[in-house]
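Asker: after the sequence you'll find the predicted model.
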Amino acid sequence: GTALDVDPRYPFYQISRRIEQLQKGEGERINAYLELKTLNSDRLKGRLFIDAPNIGATAPHPVATLLTKHTIENSDLVLVFTDVFESASPMLDELVQLMTAQQDTNKFIYLIDEPLATLSPAKTNEIIASWQRKLGALGLNTGQFIIVANQQNSLNPNNKVDFSEIDQRLANIAYDRSYRVLDSLEKSIRNIEAVVIPEVKKGITLWKERTNISTLIILSFIATLSIFAEIQFGILELLIDPIIGPIILLVLTSIMVPVHIMISRLQAKLIITKLSARQNELHLMENLPALFEKNITIARMLLPISEPAGWNKKMHARVAQLTDKTKDLVQSLNDSFGTYDELPETPAPAAAPVAQKAKPQTSYLDLSKL
């Protein structure tokens, strides 16, 4: 589990932080939830398979549910055994909602376990149609259905399951992953401007409102005392005196500025706690409290600045530029699947052969352009 948590090449990188946010103290027990094994198989070399527990056979657990959802969200191909839909459970309902939101023609394969002896072309089509209707009623309308014949009780060694369809899907994962990576990248870029920055702005606005209200309450208390002092002692003449009045105002300002700063810091701690809970609620990897803490400066405490620190026109233009680059990468990926070199309509005149180095054609995505 620790190997998966600290290696950025794996999809469970820093997953212990999310587990810790979900349940206090469970992030340190990452080895109790994840285990890494190796398979000595040339056929499966270079691939990462995640074996999730049977959600119908195990009691629902918050961490297990989180890991299962995280697996579905980050997997290029999800193999789902259809028997999981035969028993209802609260966790199954949550996963069906997640799978509905993650629906992709190339992402889900539903494996149907049937005895080999009962299979025939007509029977196979009937079974697949039945499961399509059943899952369609749950809102799952995309995905491929493959019947995997039950081999546990088969004594005939010649009756072997044909995994060619699954092998073909595994071979196409690299192409599907490229589009999925770009889609995830574009969503992450959009979330910066659509989710992260607005949440920090709300925190800053609430922080300043609470601080200003607290400061006004203290000033109101001082004003009330001044009214009673005027009634009892008549201090109005001192306040309007050209020499003593400014001195009193300067003393009051020198007292209120530190008080205002102290109130700002106290209110900031409350906002940080609120943003931390909001981050857990939205399941964001970005650290909202850390982004808010960058705004806790003396200048921002005293001046009416509501924009988050570092968020300016230059940064806004940079985010827009990254969005445009992701679109260019999609076009580049589309172009990599076809050749647009046209042959000449008339043969070229005879000439001495000249060696020309062919341009390499790649079908992978070069993310270094970002």
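Answerer: Right, received. Where do you want to start?
Asker: for the rest of this, base every contact and every neighbour count on C-alpha atoms.
Answerer: Will do.
Asker: Thr100 contacts Leu135, doesn't it?
Answerer: No. Using CA atoms under 8 Å, Thr100 is not in contact with Leu135, being 10.4 Å away.
Asker: ok, structure two:
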Amino acid sequence: MPSTADAVQQRLKELESHLEQENPVLLSAVQSFRAIDEVAYATGILQANQTFSSQIPWWPLISVLGTFSAGKSTFINHYLGEKLQRTGNQAVDDRFTVVVYSADPISHSLPGVSLDSDPRFPFYQMSRDIAHVDDTQDDGDSSRIDTYLQLKTCHSDRLRGKILIDSPGFDADAQRTTILRLTDHMIDLSDLVLVMFDARHPEPGAMRDTLRHLVRDTINRPDSGKFLYILNQMDSAAGEDNPEDVVAAWLRALGEAGLTAGRFYTIYSPDAATSIPDEHRRARFEKKRDEDLAEIYLRMERVEIERAYRIVAALRKTATDFSEGSMALLQQAKRRWRRRTLITETILVVLLGSAFMAWSLQAGHWHGLVYDPQWLDLFTTVSWGLWGLEGVLAVLLIGGHFTIRRLAALSVMPWLRKQVDKHNPPGDVIGAFQRNTRFWRSVLSGTPSGWGRKSRNTLDEVLQNCENYIQTLNERFTNPRGLPDKPRRAQSATETDSASA
């Protein structure tokens, strides 16, 4: 039976085999992740059954956020052409629903543990974070993850090669803290984020807390361009004397939350639209809806482009965080350990030497600054006469040395745990520190095991490759010189199916 480490490597090989046909740039990115993994294995930051590449989804990921009754599920059903998600004016689903393609025309709902245990999906091992936030769940217990996550399959061609996530509403509830934690995680991993608001609520100012989390906390992100802000169910405003006032009120609310620029869409679902008696008003609403829906759908169809840039950005961040975060912190911790060990031993040697000198002076074996040679002869005779005295002293000294090393390492641990919690560096820095302070590791070296010029050169090469990957993607998706386009090979049906496997 293959080991866990072998299973991880096998999954990477399968991913490489798929990307070799779909996107050679991402194939190179997998190999760069492997290079970081090798350095992490050597330094103890990663175990043999782990890989940094499993911390990101390799399939394009679209997230749909919003408040309860904002029309998220209705929008998703219309996009997929299938009534997959329940809809209604009240909260109809309080879990994150990850929707993936399936060749089976019958949709299936699977429990959250299916996501927690599969590294291909964006919530891999999320039960650990849920346990950290949810006081009702014990660490290591993945049973309650079903409370927050579910997986659904759908036989829609629009899902081929991508993953769609429907989120629960942001309104206050008993699980709000965990929901927001999972939402932040989902946003970080997504290539495209649709943020929906309900046009039927004429007082958006009452939702300041929600707007603050959905808008203010996202507009300053370096990837803020992946957010689309959508005022949904706009057909409800068709009966207003001036429906533009509804849009203006929402624009003011979003502006107060910090959103002063960017695209703002107004849509409603054709499948659940309110009847608009006035023909001219209906035509105007439908025209605006169709234009905005077409633009949103186009962004959703082109999410693969964002996916490629997102993965390269994640690769660059992993290499940078590993070098400047994990290894810098590990090196700092080891130097603290070395300094505390040597200082403690120096103090003890000085104290013992001082005690011996004081005892000798009190016993009268020193005359001024000259030591009595008779005492030296007596000490030598007694030492040779006592069998094993030197061995006993050696054992005591060695034992004291390793005891001091151990106590010094324990004294560094509280500081190290605090730094890890604060900065959240990639990998297991605490485990690597424990490995670097074992009894066979030299206390004289401040450099962690497995970390040297070759390792640094490897990470520098990965960072340089990231720049090359971005340039290659730019050449693939842009043409600033205006040269004639080269014909691209069409993707076969087999490749398309494998992309959604």
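Answerer: The structure has been received and is ready for your questions. As the structure is a computational prediction, the values presented were derived from the model and not from experiment.
Asker: TM value for the aligned chains?
Answerer: Once superposed, chain against chain, the TM-score is 0.76 (TM-score structural alignment, normalised by the length of structure 1); 346 aligned residues with a CA RMSD of 3.9 Å.
Asker: all helices of the stretch 251-370 of structure 1, in order?
Answerer: 288-293, 298-302, 313-335 (DSSP state H, counting those that start in this stretch).
Asker: list the buried residues for the second one?
Answerer: In this case it means helix 298-302 of structure 1. Using 16 or more other CA atoms under 10 Å as the test for burial, helix 298-302 of structure 1 gives Arg300, Met301.
Asker: can you list contacts of it?
Answerer: With CA atoms under 8 Å, 6 or more residues apart in numbering as the test, helix 298-302 of structure 1 has contacts from Lys208, His260, Ile261, Ser264.
Asker: would you state the strands of the stretch 101-250 of structure 2 in chain order?
Answerer: Under the criterion DSSP state E, counting those that start in this stretch, strands of the stretch 101-250 of structure 2 are mapped to 109-111, 149-154, 163-166, 192-198, 227-232.
Asker: report the aligned residue range of structure 1 for the third one.
Answerer: Mapped onto structure 1 using TM-score structural alignment, strand 163-166 of structure 2 covers residues 48-51.
Asker: packing partners of the helix or strand containing Phe285 of structure 2?
Answerer: Using DSSP states H and E, Phe285 of structure 2 falls within helix 279-301. Helices and strands touching helix 279-301 of structure 2, by 3 or more CA pairs under 8 Å, 6 or more residues apart in numbering; DSSP states H and E, are strand 264-266.
Asker: okay, the strand it packs on sits on what stretch of structure 1?
Answerer: Counting by TM-score structural alignment, strand 264-266 of structure 2 corresponds to 145-147 in structure 1.
Asker: that stretch against structure 2, how far on average?
Answerer: Compared with structure 2 after fitting, stretch 145-147 of structure 1 deviates on average by 1.4 Å (mean CA distance after the TM-score superposition for structure 1).
Asker: repeat that for stretch 324-332 of structure 1.
Answerer: Following superposition, stretch 324-332 of structure 1 is found to deviate from structure 2 by 1.0 Å on average (mean CA distance after the TM-score superposition for structure 1).
Asker: centre of the chain versus that stretch, how much separation?
Answerer: Remark: stretch 324-332 of structure 1 is offset 21 Å from the chain centroid, using CA atoms, centre = their mean, to the nearest Å.
Asker: what span of structure 2 is it aligned with?
Answerer: Using TM-score structural alignment, stretch 324-332 of structure 1 pairs with 464-472 in structure 2.
Asker: who touches that stretch?
Answerer: Val25, Ala29, Tyr309, Val312, Ala313, Leu315, Arg316.
Asker: with stretch 273-285 of structure 1 instead?
Answerer: Counting by CA under 8 Å, 6+ apart, stretch 273-285 of structure 1 makes contact with Arg18, Gln21, Leu22, Glu199, Val200, Gly203, Glu286, Asn287, Leu288, Pro289, all of which sit outside it.
Asker: now stretch 101-112 of structure 1
Answerer: Residues external to stretch 101-112 of structure 1 that are found in contact with it (CA under 8 Å, 6+ apart): 73, 75-83, 140-149, 176.
Asker: could you rerun that using 6 Å?
Answerer: For stretch 101-112 of structure 1, the external contacting residues (CA atoms under 6 Å, 6 or more residues apart in numbering) are 77-82, 142-148.
Asker: could you work out the end-to-end span of that stretch for me?
Answerer: Across stretch 101-112 of structure 1, the terminal residues are separated by 22 Å (CA to CA, to the nearest Å).
Asker: buried ones in that stretch?
Answerer: Of all the residues in stretch 101-112 of structure 1, those buried under the rule 16+ other CA under 10 Å are Gln103, Asn106, Lys107, Phe108, Ile109, Tyr110, Leu111, Ile112.
Asker: quick one: map the fourth one onto structure 2.
Answerer: Put plainly, it is Phe108 of structure 1. Using TM-score structural alignment, Phe108 of structure 1 pairs with Phe227 in structure 2.
Asker: show me what Ala174 of structure 1 lines up with in structure 2.
Answerer: Correspondence of Ala174 of structure 1 to structure 2, assessed by TM-score structural alignment: Glu304.
Asker: whichever strand or helix holds its match vs structure 1, average offset?
Answerer: Assigned by DSSP H and E, Glu304 of structure 2 falls within helix 303-321. Compared with structure 1 after fitting, helix 303-321 of structure 2 has a mean deviation of 1.3 Å; criterion: mean CA distance after the TM-score superposition for structure 1.
Asker: buried sites along that helix?
Answerer: By 16+ other CA under 10 Å, the buried positions in helix 303-321 of structure 2 come out as 303-304, 306-316, 318-321.
Asker: do the same with stretch 110-124 of structure 1
Answerer: Tyr110, Leu111, Ile112, Leu116, Thr124.
Asker: let me know the closest of those to Gln321 of structure 1.
Answerer: Closest approach between the buried residues of stretch 110-124 of structure 1 and Gln321 of structure 1, by CA to CA: Tyr110, at 39.3 Å.
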